[in-house]
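Enquirer: starting from these lines, generate the structure:
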Amino acid sequence: MTEPRNTDPYTDPRAFYGSELRRLREAARLSQEQVGERVFCSATYIGQFENATRRPQLEMSKQLDELLDSGEHLQRLCRLARTSKVADYFADAAELERLAKTICEYAPVLVPGFLQTEAYARAITRTATPFASQESVEERVRARMDRQGILDDSTRPVLWEILSETVLRSPMGGPGIMYEQLVHIVEMARRRRVVVQVLPFISMSEAYIDSMISVMSFGDAPTVVYTEGAGSGQLIDDPALVEHCQRSYDLSRAAALSPMASLDLLESVAEDYRVT
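Expert: Alright, predicted model coming up:
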């Protein structure tokens, strides 16, 4: 059974949702296992909602309201608890990242968020949202930098990044920012829990993924995949689709340069930006 964390339910909407779910479950004399069986999920999943480590889901809240005869109580609390610093379409994936044991990402165009420098993040945010206020831009940049904090946790996750060569050759923010960005990636890759590979142009015919994907594996739950496009994102948990994405990722990993050769290429391209 998942132990509740020490969070004040009266100052944290997600913790309040969890405490109310626990109160309703116990009033119905149901264990986490029994609730999970009735709404087709694991006891661990219910425990994560109760201890506020997982963001509540609206559809799941509807099922729980029906099971616990609580009207729309949990659904209303769910809407309050789903506030997030990141885009709503990405918020669920951001929560799962904190629970994952391994995160395997493929980046077709841009440096993935976990590897971005602050200057690079600011440059692409300004490009993607040209009419946003400076305050809004800085808020998004701070959220991205905060997200990288999970890499400082020695217990998880292991991060595996495959970068299309396009990522290296697209001078977002200009040569100076790109030089610092590529050097930063090399430094990150020298950490034991971060692996970086480059998929060169010449290998695109062997393995190709047309959008950003993130494959997240867990110790006590099935693997899920997050895909993202322009202003949209989708979590995939259908076993057949997850397996398809995993195979595509494995092919890309096999076709990519070795980690050592990838670092050599990153350093070489970085030098090109420095002399420009």
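Enquirer: only C-alpha atoms from now on, for both contacts and neighbour counts.
Expert: Noted.
Enquirer: what sits up against stretch 151-162?
Expert: Stretch 151-162 has contacts (CA atoms under 8 Å, 6 or more residues apart in numbering) with 97-107, 150, 193-199, 252-253, 256.
Enquirer: out of those, which are inside strands?
Expert: Thr102, Ile103, Cys104, Glu105, Tyr106, Ala107, Val194, Val195, Val196, Gln197, Val198, Leu199 (DSSP state E).
Enquirer: ok so, going back, which of the contacts of stretch 151-162 are buried?
Expert: By neighbour count, with 16 or more other CA atoms under 10 Å, these hold 97-107, 193-199, 252-253, 256 as buried.
Enquirer: now the other sequence, so there's something to compare against:
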Amino acid sequence: MSLAKACETSGFSVATLSLIENGIKPLDPLDIMILGRIYELPNDTWKREVRRAEYASNERASGESKQRLNAPEDVDKSYLEAVTLYALGTDMLPRFVHTPEYRISATTLGCPTYPGDSPASTAERHAGWIRRLASTKGSSMTVEVLVTEDAVRRVVGNPTITNAALVQLVHLSEIEHFKVQVIEREFCLDARLESSYMHLTFPHRQHDDVVYIERSGSGRYIEDPAVCQLVQQSFKALQRSALTPTLSVELIAEVASSLAFDLSR
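Expert: Below is the predicted model:
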């Protein structure tokens, strides 16, 4: 059954059903009863799921459950499954290339976070991401990053923390399937770039493309195929206007060196 047909029959919007499919919107018992009827599930199957949903619903209502579904947490897991990742950072480096110290400092500047974003868990996820990206054993992930000159030059936390994040970005650029480009300040003013985002594509059919938009203090998903396509087209247009990868890495290294020099003084 197509998504459009399922939405027409159930009365759900496309966005709601997509959120349910991707595990972002919790299932209420009534949702399961409706979907069980539409997909013609056996009675014992959907009734069992209703009982589970009732328990989860009560836990959420009581406020005792420590589990919280939100976009920033979910995107950290999603980019470990993606095969292609396009990222644009306007005021800070993109979320997934934050060093643990950079991310912790970024939260004080309004970067979206969540209760589990402790230093230890942040460092563990970051290390796993770097290992996967740097793996020479048939890594199928392609990463293309656009970052504004202002984001590169912005000191987050202190010069030492920002220097470490920029040096890491330079090292990542040495990986064959990782590319970073800098958009010069003059072009940013003309283009009025405001929001950072990540566009992820996945290898399996049941997971559509997703765009994760990050603004000060909030993060959200967009899964509409038309929007995802427009974002990708815009990303490619920005790439053509950015510095080449070689010049971009030279600029990032230059800024990192200036921060190290200031610290030594």
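Enquirer: got a TM-score for the two of them?
Expert: In this superposition the chains share a TM-score of 0.70, using TM-score structural alignment, normalised by the length of the second structure; 230 aligned residues with a CA RMSD of 3.9 Å.
Enquirer: can you point out the buried residues in the helix or strand where Val186 of the first structure lies?
Expert: Using DSSP states H and E, Val186 of the first structure sits in helix 175-189. Judged by neighbour count using 16+ other CA under 10 Å, the buried positions of helix 175-189 of the first structure are 175-183, 185-186, 188-189.
Enquirer: stretch 84-94 of the first structure now?
Expert: Val86, Phe90, Ala91, Asp92, Ala93, Ala94.
Enquirer: could you list which of those belong to strands?
Expert: Short answer: these have none in strands (DSSP E).
Enquirer: of the residues you listed, closest to His73 of the first structure?
Expert: Using CA to CA, Asp92 is the member of those that sits closest to His73 of the first structure, with 20.9 Å.
Enquirer: now which residue in the second structure aligns to Pro222 of the first structure?
Expert: Pro222 of the first structure maps onto Asp208 in the second structure, with residues paired by TM-score structural alignment.
Enquirer: my guess is that match contacts His199. True?
Expert: No - in this structure, Asp208 of the second structure is not within contact of His199 by CA atoms under 8 Å, at 10.9 Å.
Enquirer: more neighbours: these two, which one.
Expert: His199 (24 against 17; other CA atoms under 10 Å).
Enquirer: helix or strand: which one has that one?
Expert: strand 196-201.
Enquirer: who touches whichever helix or strand comes after that strand?
Expert: Helices and strands here follow DSSP H and E; after strand 196-201 of the second structure, the next one along the chain is strand 210-215. Applying CA under 8 Å, 6+ apart, the contact partners of strand 210-215 of the second structure are 71, 75, 110-112, 195-201, 219-224, 228, 231.
Enquirer: buried ones among these?
Expert: 71, 75, 111-112, 196-201, 219, 221, 223, 228, 231.
Enquirer: looking at these, which is nearest Ala61 of the second structure?
Expert: So of those, ranked by how close each gets to Ala61 of the second structure (CA to CA), first place is Ala71, at 20.1 Å.
Enquirer: now check the first structure for the residue matching that closest one.
Expert: Under the pairing rule here (TM-score structural alignment), the equivalent of Ala71 of the second structure within the first structure is Tyr89.
Enquirer: okay but that match is in contact with Gly233, surely?
Expert: Yes - contact criterion CA under 8 Å: Tyr89 of the first structure and Gly233 qualify, at 5.4 Å.
Enquirer: in the stretch 1-150 of the second structure, which spans are helices?
Expert: Remark: helices assigned in the stretch 1-150 of the second structure by DSSP state H, counting those that start in this stretch are 3-10, 14-21, 29-38, 43-62, 71-78, 100-107, 119-134, 149-153.
Enquirer: CSV for these, including distance to Val255 of the second structure?
Expert: Below are the helices of the stretch 1-150 of the second structure laid out as CSV (distance: least, CA to CA, whole Å):
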stretch, distance to Val255 of the second structure
helix 3-10, 48
helix 14-21, 41
helix 29-38, 53
helix 43-62, 47
helix 71-78, 27
helix 100-107, 16
helix 119-134, 22
helix 149-153, 7
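Enquirer: report how many residues lie close to Ile213 of the second structure.
Expert: Around Ile213 of the second structure there are 19 residues (other CA under 10 Å).
Enquirer: can you count the residues close to the nearest residue in space to Asp92 of the first structure that is not next to it in sequence?
Expert: Nearest residue to Asp92 of the first structure in three dimensions, chain neighbours excluded: Arg55, at 6.7 Å (CA to CA, 6 or more residues apart in numbering). By other CA under 10 Å, the residues close to Arg55 of the first structure number 24.
Enquirer: tell me who's in contact with Arg55 of the first structure.
Expert: Contacts of Arg55 of the first structure (CA under 8 Å, 6+ apart): Arg14, Phe49, Ala81, Arg82, Asp92, Glu95.
Enquirer: for the residue nearest in space to the middle of the second structure, which residues are in contact?
Expert: Nearest to the geometric centre of the second structure sits Val75, at 4.3 Å (CA atoms, centre = their mean). Neighbour list for Val75 of the second structure: Tyr212 [criterion: CA under 8 Å, 6+ apart].
Enquirer: same deal with Gln168 of the second structure?
Expert: Neighbours of Gln168 of the second structure in contact, by CA under 8 Å, 6+ apart: Thr99.
Enquirer: do you know how far the aligned partner of it in the first structure is from Arg147 of the first structure?
Expert: With TM-score structural alignment defining the correspondence, Gln168 of the second structure maps onto His184 in the first structure. Distance of His184 of the first structure to Arg147 of the first structure, computed by CA to CA, to the nearest Å: 16 Å.
Enquirer: how about Val198 of the first structure?
Expert: For Val198 of the first structure relative to Arg147 of the first structure (CA to CA), the value is 23 Å.
Enquirer: distance of the closest residue in space to Val224 of the first structure that isn't next to it in sequence from Gly47 of the first structure?
Expert: Using CA to CA, 6+ apart and skipping residues adjacent in sequence, the residue nearest Val224 of the first structure is Asp237, 4.9 Å away. Noted for Asp237 of the first structure: a distance of 19 Å to Gly47 of the first structure, by CA to CA.
Enquirer: what do you get for Ala254 of the first structure?
Expert: 38 Å.
Enquirer: ok, Ala121 of the first structure next?
Expert: If you go by CA to CA, the gap between Ala121 of the first structure and Gly47 of the first structure works out to 35 Å.
Enquirer: tell me, how many neighbours does the alignment partner in the first structure of Glu144 of the second structure end up with?
Expert: Residue correspondence to the first structure (TM-score structural alignment): Glu144 of the second structure is matched to Trp160. Trp160 of the first structure sits with 20 neighbouring residues when counted by other CA under 10 Å.
Enquirer: please tell me how far Glu59 of the first structure sits from Val194 of the first structure.
Expert: 35 Å.
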